[in-house]
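Chemist: Here is my input; please provide its structure:
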Amino acid sequence: MKAMETMISLERALEVILHRIEPLGVEEVGLGQAYNRVLAKDVQAAIDMPPFDRSPLDGYAYCAQPTDKAPLILDIVSEIPAGTWSEREIRLGECARIFTGSPLPKGANCVVRQEDTERSAGQVTINQPVKPQANIVYQGEETKCGDIVLRAGEYLSPAAVGLLASLGVETVEVYRRPKVGILSTGSELQDVGSPLLPGKIYNSNTYTLKGLLLEAGCEVKAAPFVGDDLEETIEALKALEDTDLVVTTGGASVGDYDLIRDALVGAGCELLFWKVNFKPGTPVALGVKGERLYFSLSGNPAAAVVNYELLVRPALRKLKGRTAQERIFPVYMDGDFGKSGKQRRFLRARAVFRNGEIWADPSFAQGSGVIRSMRGSHLLVDVPGGHGPVQKGERLQGRWISSWEED
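Modeler: Alright, predicted model coming up:
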């Protein structure tokens, strides 16, 4: 057994975590259950899209000639609503009334907008004739039969599911949803629903983490919180052994009542690291038992969320089969941050989009216990250790928070 690593870099922590993670098993689900899942197999188009030449607008389909001049008067010989098919071939001097999405009739080579015409007694006058091939969406213009439309590892957003539906796909192979256990610890905790007692605080971490995990497409098993009691904590951890991954909050620091590391060992875990060199949330720990990782996050609410974003979410991405890398991008500071320190720090900030650039507004309280600062935050700004006070206009690196990440 290797010795536990201490006070390691974020990059080293992620290396340890991701080395231990493998994607979960695969299952086939109906398209209606595929939202927010991750594809396990490439999807190939079985049809052309669109499956026929069609009109992108309401108007008239006819056979245009390069020499056509206004006014052009044509006989209306058919009408083609969307969802119907016309066998009537259009000849010179004729046209078909056509609608958005309707198939182009044989013989027609263009569509003129309704707004550029006048209709009267079975004829239409075209005031602005169009050229051949104008206003036609051709068969297979979007997707051709045999094209790979989505690849394994891609996230199934509503738009991606809609694309599959447009191609007639009924079922897809996806990675199984991670089942994640969560446990909040601390004798100071009290659940919501009763008047707050002296010396107590309401347990917010369980609710915050559950929301983050549900947003990430996980199944969640939330254990009742436990006080600072070693045996109770060990038993609570053992009750979560039917999950793929466990996240705890509280008890991770150096105080006499910070018991979570001892509890992890008591539950049969090997400790891989303790303390990661960034703020907030330095005293984070990682244990492993079999293939299951145990993340011990800070009990301070905002620090716990930062721990989750930087360490747990990358683990979940790999567990769910995601192949795209997390995006790190330049940001410009839209405000100051006066503190300096030796440790790397991640600031919560609102994203402000200006002249094609991302600016970060850190004008929140940045304390580790200030959960309110996470509400309205879009990104984390990476301030290197020893950097000194952050100045407005300075260029740093940022990464999106949860749902703001572009999948």
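
Chemist: Only C-alpha atoms from now on, for both contacts and neighbour counts.
Modeler: OK.

Chemist: Would you enumerate the residues in contact with Leu240?
Modeler: Gly181, Lys221, Ala223, Val246 (C-alpha atoms under 8 Å, 6 or more residues apart in numbering).

Chemist: repeat for Val383
Modeler: Val383 touches Arg344, Arg345, Phe346, Leu347, Val390, Leu396, Gln397, counting by C-alpha under 8 Å, 6+ apart.

Chemist: nearest to Leu311, of those?
Modeler: Nearest to Leu311 out of the contacts of Val383 is Phe346 (C-alpha to C-alpha; 12.9 Å).

Chemist: got a list of what the closest one touches?
Modeler: With contacts defined as C-alpha under 8 Å, 6+ apart, Phe346 is in contact with Phe278, Lys279, Pro280, Val306, Leu380, Val381, Asp382, Val383.

Chemist: What of Arg327?
Modeler: Arg399, Trp400, Glu405.

Chemist: Can you tell me the closest non-neighbouring residue to the second one?
Modeler: The reference is to Trp400. Distance criterion C-alpha to C-alpha, 6 or more residues apart in numbering; nearest residue to Trp400, sequence neighbours excluded, is Leu379 at 4.4 Å.

Chemist: The structure of the following sequence is requested for comparison with the preceding one:
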Amino acid sequence: MISVEEARNNILSALSSVSTETISLHTASGRVLAEDIMARRTQPPSDMSAMDGYAVKISDLTKIPVTLTVIGEAPAGGSYDATLQSGQAVRIFTGGPVPNGADTIVIQENTSRDGDSVTIEEGTEKGRFIRKAGIDFKEGGKGLSAGKTLTPRDIGLLAAMNIPWVTVRRKPVIALLSTGDELVRPGEPVGPNQIISSNALLVSAMVEMAGGMPIDLGIAQDNEQSLRHMAEGAKSADLLVTLGGASVGDHDLVQTVLGKEGLNIDFWRIAMRPGKPLMFGDLNGTPMLGMPGNPVSSVVCSYIFLYPAIDALSGRSPRKTLVSPAILSHDIKENDQREDYQRAKIIGEKDGLPLVELFSNQDSSLLSALSAANCFLKRAPFAPALKKGSQVSIIPLDEGYPRC
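Modeler: Okay, the predicted model is just below:
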């Protein structure tokens, strides 16, 4: 068995970024930039007022109050094109360009207006409430770098830079292949010895959350012909993920059958719980991640291995598993030689940290406990027994984990 870190490194070193596509800014949120973005304009394009008020010369404000002659207006989207002289003021609005000759904005709350005259009733400093040209960004300057996952905030920046289209990495295509005679799809007739296939839908949702495009190849029966035929559908995928069929049972055919089809195994079996029989290899040029059939194992392996793999395919830095400190609400036993990821729930707070409670049954097939959990308690190999109140490490399972 190899360590979790070694397995992660092996997977990531075998993957490269997918190809690119150019898309409208309207659909770019969540996508990964494939190239640096340079601004196509300067923002603001000239000195602008940050407030409603009057554009004046600071030299006219040496004695307060002072009355000035209002000679025009500078609204947003308009301008006052003459040069401001001493003793004059221009009525200006937020976003209005500062007239030539003006160097300060006096907000309207500090003035009183009488026809074409305005009295400045409170002083201010030079340059107050003026947004200088290019203070946000300048034409030709770099706005965003390649590898950035675009947030709604980034979309606003790109729009302001006059960027209507962006070149991004296409969404990696992740082919999901379930295996096992015991599986049927939700809603189909269920035989006396069968169970509902939940893994494909579960992992598919995680793939979408991580920025990939899942393709469900279906359920391969436990025979060579079915598995070989259904695996054909992964030829155009960027990554094949098999669900089940990766352990040592007589009916676990993935290694045997796909080995005949060209599967080259990099590693099989990891010192972790759950997820020990994880497999990684290459099937005729398509990377293949073989995950265990138990749902909890699939979720843990998706967090630890599949999410970073999708990052690497998407052209961004692979994420690290988010680990946070927490406090135990009860005693726990020592751990064995495998890195352990136990289902747990945050039940409160103690000393400023989350208070966590492990589920009493850690069987890796229990979907009810998995659904109720909001964190994994991560334990290192050979971790000692711990008492109530001890500090531990948890992996939050909130929906924001895949990044924003």
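
Chemist: roughly how far apart are the residue nearest to Trp400 of structure 1 and Val370 of structure 1?
Modeler: Leu379 of structure 1 sits 16 Å away from Val370 of structure 1, going by C-alpha to C-alpha, to the nearest Å.

Chemist: and if you look at Pro81 of structure 1?
Modeler: Pro81 of structure 1 is 59 Å from Val370 of structure 1, by C-alpha to C-alpha.

Chemist: Ile401 of structure 1 too?
Modeler: Per C-alpha to C-alpha, Ile401 of structure 1 is found 16 Å from Val370 of structure 1.

Chemist: the more surrounded of those two?
Modeler: Ile401 (21 against 15; other C-alpha atoms under 10 Å).

Chemist: Now for that one: which residues touch it?
Modeler: Ile401 of structure 1 neighbours (C-alpha under 8 Å, 6+ apart): Glu309, Ser377, His378, Leu379, Leu380.

Chemist: Just give me the match in structure 2 for the first one.
Modeler: Applying TM-score structural alignment, one finds that Glu309 of structure 1 aligns to Tyr303 in structure 2.

Chemist: residue contacts, the closest residue to its match other than its chain neighbours?
Modeler: Nearest non-adjacent residue to Tyr303 of structure 2, counting by C-alpha to C-alpha, 6+ apart: Thr321, 7.1 Å away. Neighbouring residues of Thr321 of structure 2 by C-alpha under 8 Å, 6+ apart: Tyr303, Ile304, Ile395.

Chemist: tell me the secondary structure for the first one?
Modeler: What it means is Tyr303 of structure 2. helix (DSSP: H, G, I helix; E, B strand; the rest coil).

Chemist: again, but for the one 10 residues further on
Modeler: Look at Leu313 of structure 2: counting by three-state DSSP, its state is helix.

Chemist: Tell me, how many residues neighbour it?
Modeler: 24.

Chemist: Same question for Lys144 of structure 1.
Modeler: A count of neighbours around Lys144 of structure 1, defined by other C-alpha under 10 Å, yields 18.

Chemist: which one in structure 2 is aligned with it?
Modeler: Looks like Lys144 of structure 1 aligns to Lys138 there (TM-score structural alignment).

Chemist: hang on, the earlier thing: which ones among the contacts of Phe346 of structure 1 are found in strands?
Modeler: Residues of these located in strands (DSSP state E): Phe278, Lys279, Leu380, Val381, Asp382, Val383.

Chemist: thought the second one was touching Lys342?
Modeler: No - applying C-alpha atoms under 8 Å as the test, Lys279 of structure 1 and Lys342 come out as separate, 10.2 Å apart.

Chemist: okay, these two: which has more neighbours?
Modeler: Remark: of Lys279 of structure 1 and Lys342, Lys279 carries more neighbours, 20 against 12, as counted by other C-alpha under 10 Å.

Chemist: Could I get the full set of strands for the stretch 251-400 of structure 1?
Modeler: 270-276, 278-279, 285-289, 292-297, 328-333, 344-354, 357-361, 379-383, 395-400 (DSSP state E, counting those that start in this stretch).

Chemist: Relative to structure 2, what is the average displacement of the shortest one?
Modeler: Taken over the aligned residues, the distance from strand 278-279 of structure 1 to structure 2 averages 1.4 Å (mean C-alpha distance after the TM-score superposition for structure 1).
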